[in-house]
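Enquirer: Got a predicted structure here, sequence first:
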Amino acid sequence: MQVLKFGGTSVASAENIRKSLAIVAKAAEQGPVVMVVSALGGTTDGVIGAGRAAEQANEDFREALQQLEERHVTAAHDLLGADAQHSAIAHVQAQFDELKQLCDGIFALGELSNRTLDRLMSYGELLSSQLIATAAQAYGLDAVWADARQLIRTNSRFGMAEVDMGTTEKQVAEFRGNQSANVWVVPGFIAADAHGAATTLGRGGSDYTAALLAAALGAEKLEIWTDVSGMMTADPRLVRGARPIARISYQEAMELSHFGAKVLYPPTIQPVMRRGIPLWIKNTFAPDDYGTLVEVAPPRTPAVVQGISSIGNLTLLNLEGSGMVGIPGFSKRLFEALARERINVILITQSSSEHSICVGVNAQDAGLAKIAVDEEFAVEIAAGRIEPLRPEADLAIVALVGENMKDHPGISGKLFGALGQNGVNIRAIAQGASEKNISTVIRAADVRKAINVLHEAFFEATKKQVNLFILGPGNVGSKLLEQLARQQPHLLEKMGLQVRVVAIANSRHCLVDENGLDLTAWPDELAAAPAQSLDDFTQLIIGRNLRNSIFVDVTANPAAAGIYAALLEKSVAIVACNKVAASSEYAHYARLKSLSKEFNASYLFETNVGAALPVIGTLNDLTRSGDVVRRMEAVLSGTLNFVFNHYDGTRPFAEVVRQAQAEGYTEPDPRLDLSGTDVARKILILAREAGQAMEMSDIEINGFLPPACLEGDVEAFYAQMAAHEAHFRALYDEAAAGGKRLKFVARYADGRASVGLQTVAPGHDLYDLRGKDNVVLFYTDRYVDQPLVVKGAGAGAEVTASGVFADIIRAARL
């Protein structure tokens, strides 16, 4: 004997019913089959809605029932030939006449009791099973309809009746002895009490019906036919990379089904588990797929974790107080108070200090639970020995499940580390002694991120998804996007990084695609994208709550730097080309560094100094390894080095500066470069990274521009430089006369820093610096006489973009 159960989607239409019957016909070639069916998809919700409407004196219930009747009549037309249609449709209409009479009674009384609701809900499965039984006969199967109300006996707890297994087994045996048909078609979900009143087995009860019959019949196997190819490693609606689990133990399946695996109703497993009956989960729409086999002892696999699941709509109840310590009976009284109100406890955890007990319940039970518990402990609360019960809502449980976890140390550490790196805060933890399940309570808003993070950690070890939010697709930003587009396949293949650009924003528009933007078409799409403010963009990043998120700031905008703290507090990594934050007030700089550590979110700004040169990285390596930086000497402006390397008096100084700006070497406002402000920011950042608590006001800036050049707008700046050409020519001539070159130099020594134009003689480390190159000389306790030198191109959109790219990869790999 085989038992095959078909869910609502498997019988939702005539076409689907035919597919289900084809599966049954094939199984019947191997021996007798019990076909358990659910109501046509959506029918049960429809009749419940009609009943509730009738209870509230809303006559819309008539229209709702009429639509359901038409749907069943249509299914009969589509499913059956002319000979069988007439009687089947007449039966459907008779059933709906009863339904209408029942709802009329509810309407008249204004009351819908649990008993009446059970009877109301039973019609869905009765209608579908009788229709399918008629179709099975019409298709040539030796089929009979079997009324589950005559097979399965329950108590009279309407709504979720408890099964009398002894009586059920006797009734099934009697029916079997009186039948010779090869196929039984049985309605799921419904049963009857000792008085013959219809009862239901709870939502998902059709699975339970199938399991009860399989156990009573001693079936060879139970198959659950649904719309997915087995149990999955995670909910495929939340995790794109979720994959079927081929074989799994009863215990693991129980854990996963309890914690939200929707393909299996939790009590289903118990009857067949006791009998050792194999349970298959199969896909009606892909019957050749292997599915999932649930069995007593599946072959051992290398997989440590079998699946990840979740329960939403959770509230934690915290009972706390010093009066609980060392006093027996508090836990007993808590659970008894909840039990009296029939409140199910989903999760339990208690601190070893005995100062608090925490339990998780369904959110809808939280209000009643608080009343019950506060009443139970009213004396202790009044005396101040314990606090009133404190509910914490909007939570969920995410659970790791696997038999092999008990043999592998470090699973919990990997779990907590993966969640922590993505800013998912754990409110409570529970783990059974069997170590088959590790449950964590988190914010409901973090469930999607948490499950994806854990799936990536335990099932996709070779691939890590990284989500980028890029602000500022200007010269550097557009080059960065070109580089990302070019390198995406390489990063995935060689480094296991799936780097996706989720959003691109400028000062006017924001282009978003959570699945990753097309990096070849973004300019036109961005121009047509909706307008969005910086605050909106910040909320977009936080609200999307994607795993491994990185905000990439490729602007010089002070307002953009102002959102770093809010993002770091949400564990969003920051990669900043923008120098404003790192050179702002020291307290703010220090806070950002602290937030980066506190929330496990990288804050990287290598391109703040020297574009793609590893200046900050080298400095960090020195200090982390215990070296002390005593002195730094540097040319930190690719712009100024370019200008002074190209200015020889044959062309106006202003023209050379314009060339530098045209070639993308300057800041958007070139006055930042030529005034020395940009270089001052850079040496300030290096001094801070070397351990000095310095402010911008501590930097001595020895400028070379006439004051008039810094007045007005950028065009006035160029006009004034042209007017003061003699000043610039004099600077050049004086240096050239002594065989020297002009360099704008930054110096740091003994806690003091300065920047200014200097003449450099041949043989000096800075003399031969060409083009747009930068150089930094580190004099440390280890590099005393000969400095550690970092030298190379320090300006240009392509080079700077590559430095931002490198920081992105560093952040992604942490």
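Expert: Good, I have the coordinates.
Enquirer: CA only for contacts and neighbour counts going forward, please
Expert: Noted.
Enquirer: which residues touch A135?
Expert: If you count contacts by C-alpha atoms under 8 Å, 6 or more residues apart in numbering, A135 has them with 79-80.
Enquirer: May I ask which helix or strand encompasses V441?
Expert: If you go by DSSP states H and E, V441 is part of strand 437-443.
Enquirer: now the strands for the stretch 601-750 of the chain?
Expert: Assigned strands in the stretch 601-750 of the chain, in chain order: 603-604, 629-635, 699-702, 741-749 (criterion: DSSP state E, counting those that start in this stretch).
Enquirer: Give me the secondary structure label for I429.
Expert: Secondary structure, DSSP: H, G, I helix; E, B strand; the rest coil: I429 is strand.
Enquirer: Next, format the strands of the stretch 601-750 of the chain as JSON lines and append mean neighbour count.
Expert: Conversion of these to JSON lines gives the following (neighbours: other C-alpha atoms under 10 Å):
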{"stretch": "strand 603-604", "mean neighbour count": "24"}
{"stretch": "strand 629-635", "mean neighbour count": "22"}
{"stretch": "strand 699-702", "mean neighbour count": "18"}
{"stretch": "strand 741-749", "mean neighbour count": "23"}
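Enquirer: need these in TSV with distance to R547, can you?
Expert: Formatted as TSV, the strands of the stretch 601-750 of the chain follow (distance: least, C-alpha to C-alpha, whole Å):
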stretch	distance to R547
strand 603-604	16
strand 629-635	37
strand 699-702	40
strand 741-749	40
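Enquirer: got another, please set it beside the one above:
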Amino acid sequence: MKVLKFGGSSVADAKRIKLVKKIVENNIKDDKQIIVVSAFGGVTDLLLEAAHQASLRDENYTGVMEKIEKRHLETMQELLPIASQSKAISAVKRELNTLETLLEGAFLIGETTPKLLDRILGYGELLSSYIVSEFFTSEGMDCIHKDSRALIKTDENYGKAAVDFKMTNRLCETYFGTVTYKTIVVPGFAASSPEGNSTTLGRGGSDYTAAIMAGAVNASVLEIWTDVSGMYTANPKLVKQAFAIPDISYEEAMELSHFGAKVLYPPTIQPVLSKGIPIHIKNTFQPEEQGTRIRKNTNGSARPVRGISHIDNMALLSLEGSGMVGISGISKRFFEVLSLHNINVALITQASSEHSICIGIAESDMQKAEKAVNEAFEYEIATKKINPVVVEDNLAIIALVGDNMKSHQGLSGKMFSSLGQNNVNIRAIAQGASERNISAVIDRADVKKALNTLHEHFFEEHVKQLNIFVMGAGNVGEKFLNQIRQQKKYLKEKLRLNVRVVALSNSRKMYFDDGGIDLKNWKDFLDKGEPADIDKFFEKVKALNLRNSIFVDNTANAVVAGTYAGYLKNSIAVVTCNKIACSSELEHYSQLKDLSRQYNAPFLFETNVGAGLPVIDTLKNLIASGDRVNKIQAVLSGSLNFVFNNFDDKSSFEGVVKQAQAEGYTEPDPKIDLSGVDVMRKILILARESGHELEIDDIENESFLPQESLDTTTVDDFYASLVKHSSHFENIYAEAAKKGCRLKYVAQFEDGKAKVGLQHIPKDHPFYNLEGKDNIVLFFTERYNEQPLLVKGAGAGADVTASGIFADIIRAGNF
């Protein structure tokens, strides 16, 4: 004999009930089958609403009752042929009349007792099961309806009655052993006491009904049909990569269901476990899916962790004080008072010093628990032996579950380190003696991030998802996005990095999509976005609270650079080609570096010097290995190198500068490059990364520009000044050419001092043949004291800058 249970979503309307009928027909063989039916989806909530309104003497309860009646009558009219409707509608209306009388009674007395509420709530299953059985019969199936209240007997603990298994098993064995019908439809959830009073088995009790009957008749299998394809590795609504677990043990399933896996009601497993009856969870709407089979001996899985689950809306209750140490009976009194007030404890942790006990309870019980515990320990609190109970809310419990966890070392460390890297603060930890479960209490706002982080770590073959928030979609930004799009497959297959761009912003618009922006059409999405707002952008990034978040700054904007500290404090990595932050006041630069370390958030700015060249990375590796920098000589401006490589006695200086700007080698304001400020920032960054404490004002700038050019306030005025002083630039070129030298704008750092300026470079110097927009850096160190370490290559241009940002993204992903 099989037992099949169909949940509320499976019987929500006539169309879905027809799907149920197909499943039941396909299951019919030579043996009988018991079909346990939940209330139509949402009806139990309507019954609760009607009862509540009636108890408040709110006449609107009649409107809710009308909704309930209409729902059932319309479903019958759609399911049943006209010839079968009269009898069925009469029977249903009789039950609805009784229900209406019960609600009227609650209205008259102004309350609903637990006993009355059980009678009212049971009607959802009673009505749905009757309608389903009538439909089956009208379709020619060998079917009968049986009221589960005649089979399942309980005590009179209304709301969550305890089953009398001895009497229930006897009644079930007798009835199901003698009934001749192939299909027996019974309501879930509803039961009765030996005196005949209606009781219920608690929310989710239809699963329990099915398990009780399966255990009583020694069923070959208990099938739970619902709207998902089994028990998942995590909640698929929160973790898109979650997948159904094919096989799982009874114990693992109980742990997962206890910690919020709502596909299965926790007590369901108990009646079938001792008899070894497998439970098969299947999807009504995709019956061909494998689903999840729950049974004994499934420990063959290579994965130590079988699932990740969580419970929302939790609170922590902490009792502590020096008077607890070594005093017997404190724990007994603590848990006894909670038990007397029907407060369920989901998690317990106690300090080895016996100085404190911390428990996790439902947030709805928080105030009741606080009051009860403070009253129970009133004397100890008054004498300051124990502190008043401390309560924290807005929490959740997350749990790793797996039978094989106990045989794998380091799981706890991996769990907590991966959460810590994503700024998920852990408030309490508990691990069962069986080592089948590791639980942690976290902030409720971090649940989605925590579940995705853990799922990625334990189930996704170490493919790490990076969530990218991009500020700046100009030349560099566009190249960067194109590179991400082109390399997405390679990154996932070869580097195990799944890079998603979640947000984009330019100076006008910003656009967010937490599912990842389609980079084929990113310009269209951005054009349709909301008005750009730097502060609002930051707040939205925080609110999304995604794991492995990286903020990318492709701008040269000082206001954007000023937001880095906020991102780092929220454990959001920062990757930037914007030199302003790292060349700002030493205190601010140092703060950003400290925040990066404190919050475990990478702060990467390789493109600040040399665009895509590994200048900063090389310098960091030298310092980390114990080397010491004595001197740095460098041509650090690709734009200035381009200008002076193309300027000669046949061209105008102003024309070459305009060409450099048009080809993307200069900042939007070319004066930043030509004034030497950009190079000053770069040598300052290299000096600081070498371990020296310098400010921008400490750098000597030997400018080649006339003062009038330096004093201009607009780009047009700057170009006009270049034309006006054209003879000045011609003289500079002529003087170098006369000496057989080339002009290079050189940055130098030595003996703790830095300077920048235009120099005459002779033919035998490494800088002489530096062409186009190339940069070159010479590191003279303790180890490279005779021949310097040389880094050379393209140091300007949108493509190479974008590739440098891309490289920093990969570094952040491997952090």
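Expert: Thanks, I have it. Since the model is a prediction, treat every value here as computed from it, not as a measurement.
Enquirer: what TM-score do we get after superposing?
Expert: Superposed pair, TM-score by TM-score structural alignment, normalised by the length of structure 1: 0.98. Supporting alignment: 814 aligned residues with a C-alpha RMSD of 1.4 Å.
Enquirer: Show me what the strand holding V441 of structure 1 packs onto, helices and strands only.
Expert: If you count contacts as 3 or more C-alpha pairs under 8 Å, 6 or more residues apart in numbering; DSSP states H and E, strand 437-443 of structure 1 packs onto strand 390-401, strand 428-431.
Enquirer: Indicate which one of these is closest to K579 of structure 1.
Expert: Of all these, strand 390-401 sits nearest to K579 of structure 1, with 38.8 Å by C-alpha to C-alpha.
Enquirer: so that closest one versus strand 437-443, what angle?
Expert: For strand 390-401 of structure 1 against strand 437-443, the angle by axes from the mean of the first three to the mean of the last three C-alpha atoms, to 10 degrees is 140 degrees.
Enquirer: Residues touching whatever helix or strand comes next after strand 390-401 of structure 1, excluding its own?
Expert: Sequence order places helix 411-421 as the next helix or strand after strand 390-401 of structure 1, per DSSP H and E. By C-alpha under 8 Å, 6+ apart, the residues outside helix 411-421 of structure 1 that reach it are 405, 425, 438, 450, 453-454, 457, 571, 599-601.
Enquirer: Looking at those residues, which are in helices?
Expert: Using DSSP state H, 450, 453-454, 457 are the members of the contacts of helix 411-421 of structure 1 that sit in helices.
Enquirer: What is the aligned counterpart of Q759 of structure 2 in structure 1?
Expert: In structure 1, the residue paired with Q759 of structure 2 is Q758, using TM-score structural alignment.
Enquirer: so P236 of structure 1 sits right up against P244, yeah?
Expert: No - if you go by C-alpha atoms under 8 Å, P236 of structure 1 and P244 don't touch, sitting 9.6 Å apart.
Enquirer: Compare those two (neighbour count), which wins?
Expert: Between P236 of structure 1 and P244, counting by other C-alpha atoms under 10 Å, P244 is the more crowded of the two (18 against 13).
Enquirer: Can you tell me the closest non-neighbouring residue to V755 of structure 1?
Expert: Spatially, and ignoring its direct neighbours in sequence, V755 of structure 1 is nearest to A746 (4.3 Å; C-alpha to C-alpha, 6 or more residues apart in numbering).
Enquirer: Secondary structure element holding L4 of structure 1?
Expert: strand 2-6.
Enquirer: should've said V73 of structure 1
Expert: helix 60-79.
Enquirer: can you give me how far that helix is from the chain middle?
Expert: 40 Å (C-alpha atoms, centre = their mean, to the nearest Å).
Enquirer: same thing with stretch 3-14 of structure 1?
Expert: Relative to the chain's own centre, stretch 3-14 of structure 1 is displaced by 32 Å; criterion: C-alpha atoms, centre = their mean.
Enquirer: residue range for that stretch in structure 2?
Expert: Mapping stretch 3-14 of structure 1 onto structure 2 (TM-score structural alignment) gives residues 3-14.
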